[in-house]
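got a structure for you, letters missing:
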């Protein structure tokens, strides 16, 4: 009757363990499930031994059974949580670490717990034991290693947080970018150590470097062409983007002002502003692109000729344009110099 209560999936194993206890004379210790009459499944820890007669023949087995259901369910829940955490760290390329020594004592052998993902990020072999602080330092790229001692000193002396991104060199020679974030742990106003995360940010850093490189190429191309880019809502007078070259064309450092639109617009010569405003209003009303030429006076008094080309995106708000500004001063000056000769040529052709 008792044996029938054992879960069908556990019966064969329990029977084998019981036979081994009788055969070898060892003490029995087994965990198994039972199914109660109402269908509920419980976990049991069975401890048993065998009584033998004078000839050594087993004639009785006795023992105890302890209900360990709550413990087993807690273990299952913990394993499930650990799996979800491990899988989340793997997908995010982020590991966790903790130390009750860091900031309290200083040694190359500081006790540092690291999750499996930290080992994977650094390329460490988890079967060789936990790496010490010196091993972590040795993995840092030589060009990034100099700033670590000061950061570690602050952690040790000030018990402050840290957020450091540096390159590491894995054992196979691969270079990765790693961001390490640490926060102090304080309990009952007593400093207890640090908890933190280690994140592989290689893809993000490489994309950032590529973006900076492309921005530098674009800025240099604009500088050589004397053409700047911009994006703005001409109705609300809000500027979304104004390249460095666009700002330079107007002769201003726009980062020092709160409204670069008004700053740019105020440089337009009074003689050109009414006609320019009318053309812009017509383009906005019609939702059309524009191509305008006008003059500005910079803060140093220099007058420059500019050409503004704006493209209206129908999918955006009313008055929202993006475009380019081109310095056409040299061309206009050449045209002015040639104008007397053009007029003279026109007159002579009619004689």
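Good, I have the coordinates. Please read these numbers as outputs of a predicted model, since none were measured by experiment.

going forward, measure contacts between C-alpha atoms and count neighbours the same way
Will do.

if you drop the residues flanking it in sequence, what lies closest to residue 169?
residue 175 (4.7 Å; Cα to Cα, 6 or more residues apart in numbering).

got the contact list for the one you found?
By Cα atoms under 8 Å, 6 or more residues apart in numbering, the contact set of residue 175 is 167-169.

need the buried ones from these selected in PyMOL.
Listed next is the PyMOL selection for buried residues among those, using 16 or more other Cα atoms under 10 Å:
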select buried, resi 167+168+169
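
quick check: residue 329 touching residue 306?
Yes - counting by Cα atoms under 8 Å, residue 329 touches residue 306, with 6.9 Å between them.

what about the strands in this protein?
Here the chain has its strands, by DSSP state E, at 28-35, 41-52, 58-67, 94-99, 113-114, 162-169, 175-187, 190-200, 227-233, 238-242, 290-297, 303-312, 320-327.

for residue 11, find the nearest of those strands.
Among those, strand 28-35 comes nearest to residue 11, with 8.4 Å by Cα to Cα.

pull out the buried positions in that closest one.
Under 16+ other Cα under 10 Å, the buried positions of strand 28-35 are 28-29, 31-34.

next: stretch 257-270.
By neighbour count with 16+ other Cα under 10 Å, stretch 257-270 contains the buried residues 260-261, 264, 267-269.

can you list the residues that contact that stretch?
Contact with stretch 257-270 is made by 237-239, 250, 254, 294-298, as judged by Cα under 8 Å, 6+ apart.

this is the comparison structure:
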């Protein structure tokens, strides 16, 4: 009888020990999982958030703090703090997107700009969805933000290069036209001079220079290749800044 009572007393202690061991294992696994998620987000330059509407508490992942220019956990995240960092020109759009999602329960996607504490502007691609209670009332916003700043800057550089190439091509076509007109005009002037008609020769020269001047003005207004402008200007005896 005494042996049975001892076994009964030891069973809860054994169960408690196994539970603590299992809890420690789960905690370790969760920490490892979170570390892997954080590493993946760091590589993808992506963060996630979970905003509890009623309490206005906003849980940010470590990488989202970094995207906003902070070390993880150094500020208390909230919707107000988030909106303070949204670029002033994008705030109305962001509010409208969130209000629509709140009213309809539909998921949302958008691109917005944020301003970091040091003044740097970053471009984010955000998406999220509303979580509702059993009555369909919105209680949380969950979503992710991807920092696409480098992609946006690369696209802007590409557009700038394309514009400059188009401008340079136009300038070179105009330069070719200018060269043809100058050659033809001066040839005609030389021919008139050889015939002794100096007045007509002078008129050809003046007309040729006037036409060349107009084309050079177009090159300057179009922001053409500066080296090309100087070369053309030198050929007609005019300063490109005149």
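Noted; the coordinates are in hand. This is a predicted model, so every value here is computed, not measured.

overlay them and tell me the TM-score.
Once superposed, the chains reach a TM-score of 0.58 (TM-score structural alignment, normalised by the length of structure 2), with 166 aligned residues with a Cα RMSD of 3.1 Å.

residue 329 and residue 306 of structure 1 - which one has more neighbours?
Between residue 329 of structure 1 and residue 306, counted using other Cα atoms under 10 Å, residue 306 has the larger neighbour count: 22 against 15.

ok, that one - contacts?
By Cα under 8 Å, 6+ apart, the contact list for residue 306 of structure 1 reads 293-296, 325-329.

how much space separates the closest residue in space to residue 239 of structure 1 that isn't next to it in sequence from residue 282 of structure 1?
Counting by Cα to Cα, 6+ apart, residue 232 is the residue found nearest to residue 239 of structure 1 once chain neighbours are left out, at 4.3 Å. Going from residue 232 of structure 1 to residue 282 of structure 1 by Cα to Cα, to the nearest Å gives 17 Å.

more neighbours: the two, which one.
Between residue 232 of structure 1 and residue 282, counted using other Cα under 10 Å, residue 232 has the larger neighbour count: 19 against 12.

give the contact list for the aligned residue in structure 2 for the more buried one.
With TM-score structural alignment as the criterion, the equivalent of residue 232 of structure 1 in structure 2 is residue 51. Residues near residue 51 of structure 2 by Cα under 8 Å, 6+ apart: 57-59, 78-79, 140-142.

circling back to that earlier point, could you dump the strands of structure 1 to JSON lines with distance to residue 274 of structure 1?
Formatted as JSON lines, the strands of structure 1 follow (distance: least, Cα to Cα, whole Å):
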{"stretch": "strand 28-35", "distance to residue 274 of structure 1": "90"}
{"stretch": "strand 41-52", "distance to residue 274 of structure 1": "87"}
{"stretch": "strand 58-67", "distance to residue 274 of structure 1": "91"}
{"stretch": "strand 94-99", "distance to residue 274 of structure 1": "59"}
{"stretch": "strand 113-114", "distance to residue 274 of structure 1": "69"}
{"stretch": "strand 162-169", "distance to residue 274 of structure 1": "53"}
{"stretch": "strand 175-187", "distance to residue 274 of structure 1": "55"}
{"stretch": "strand 190-200", "distance to residue 274 of structure 1": "56"}
{"stretch": "strand 227-233", "distance to residue 274 of structure 1": "19"}
{"stretch": "strand 238-242", "distance to residue 274 of structure 1": "21"}
{"stretch": "strand 290-297", "distance to residue 274 of structure 1": "11"}
{"stretch": "strand 303-312", "distance to residue 274 of structure 1": "16"}
{"stretch": "strand 320-327", "distance to residue 274 of structure 1": "19"}
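
for residue 334 of structure 1, which of these is the nearest?
strand 303-312 (12.0 Å).

read off where the closest one ends up in structure 2.
Going by TM-score structural alignment: strand 303-312 of structure 1 matches residues 121-130.

mean distance between that stretch and structure 1 after superposition?
Stretch 121-130 of structure 2, aligned to structure 1 and superposed, deviates on average by 1.1 Å (mean Cα distance after the TM-score superposition for structure 1).

the top helix by length along structure 2 versus strand 108-115: what angle between them?
The longest helix of structure 2 (DSSP state H) is helix 149-194. Interaxial angle, helix 149-194 of structure 2 versus strand 108-115 (axes from the mean of the first three to the mean of the last three Cα atoms, to 10 degrees): 70 degrees.

follow-up on the earlier one: between the contacts of residue 306 of structure 1, which is closest to residue 96 of structure 1?
Nearest to residue 96 of structure 1 among the contacts of residue 306 of structure 1 is residue 325, at 50.0 Å by Cα to Cα.

quick one: map the closest one onto structure 2.
Residue 325 of structure 1 maps onto residue 145 in structure 2, by TM-score structural alignment.

quick check: residue 57 of structure 2 vs residue 35 of structure 2, distance?
With Cα to Cα as the criterion, residue 57 of structure 2 and residue 35 of structure 2 are 23 Å apart.

look at those two and report which has more neighbours.
With neighbours defined as other Cα under 10 Å, residue 57 of structure 2 and residue 35 compare such that residue 57 has more, 16 against 13.

and the gap between the residue nearest to the more buried one when sequence neighbours are not counted and residue 11 of structure 2?
Spatial nearest neighbour of residue 57 of structure 2, excluding adjacent residues (Cα to Cα, 6+ apart): residue 78 at 5.3 Å. Computed as Cα to Cα, the residue 78 of structure 2 to residue 11 of structure 2 distance reads 47 Å.

for residue 59 of structure 1, what is the corresponding residue in structure 2?
Per TM-score structural alignment, there is no equivalent position to residue 59 of structure 1 in structure 2.

ok, for residue 59 of structure 1, nearest residue in space, not its chain neighbours?
Excluding the flanking residues, the one nearest residue 59 of structure 1 by Cα to Cα, 6+ apart is residue 52, at 5.6 Å.

so who does the one you found touch?
Residues near residue 52 of structure 1 by Cα under 8 Å, 6+ apart: 58-60.

how about residue 246 of structure 1?
227-230, 324-325.

report the buried residues of stretch 156-176 of structure 2.
By 16+ other Cα under 10 Å, the buried positions in stretch 156-176 of structure 2 come out as 164, 167-168, 170-172, 174-175.
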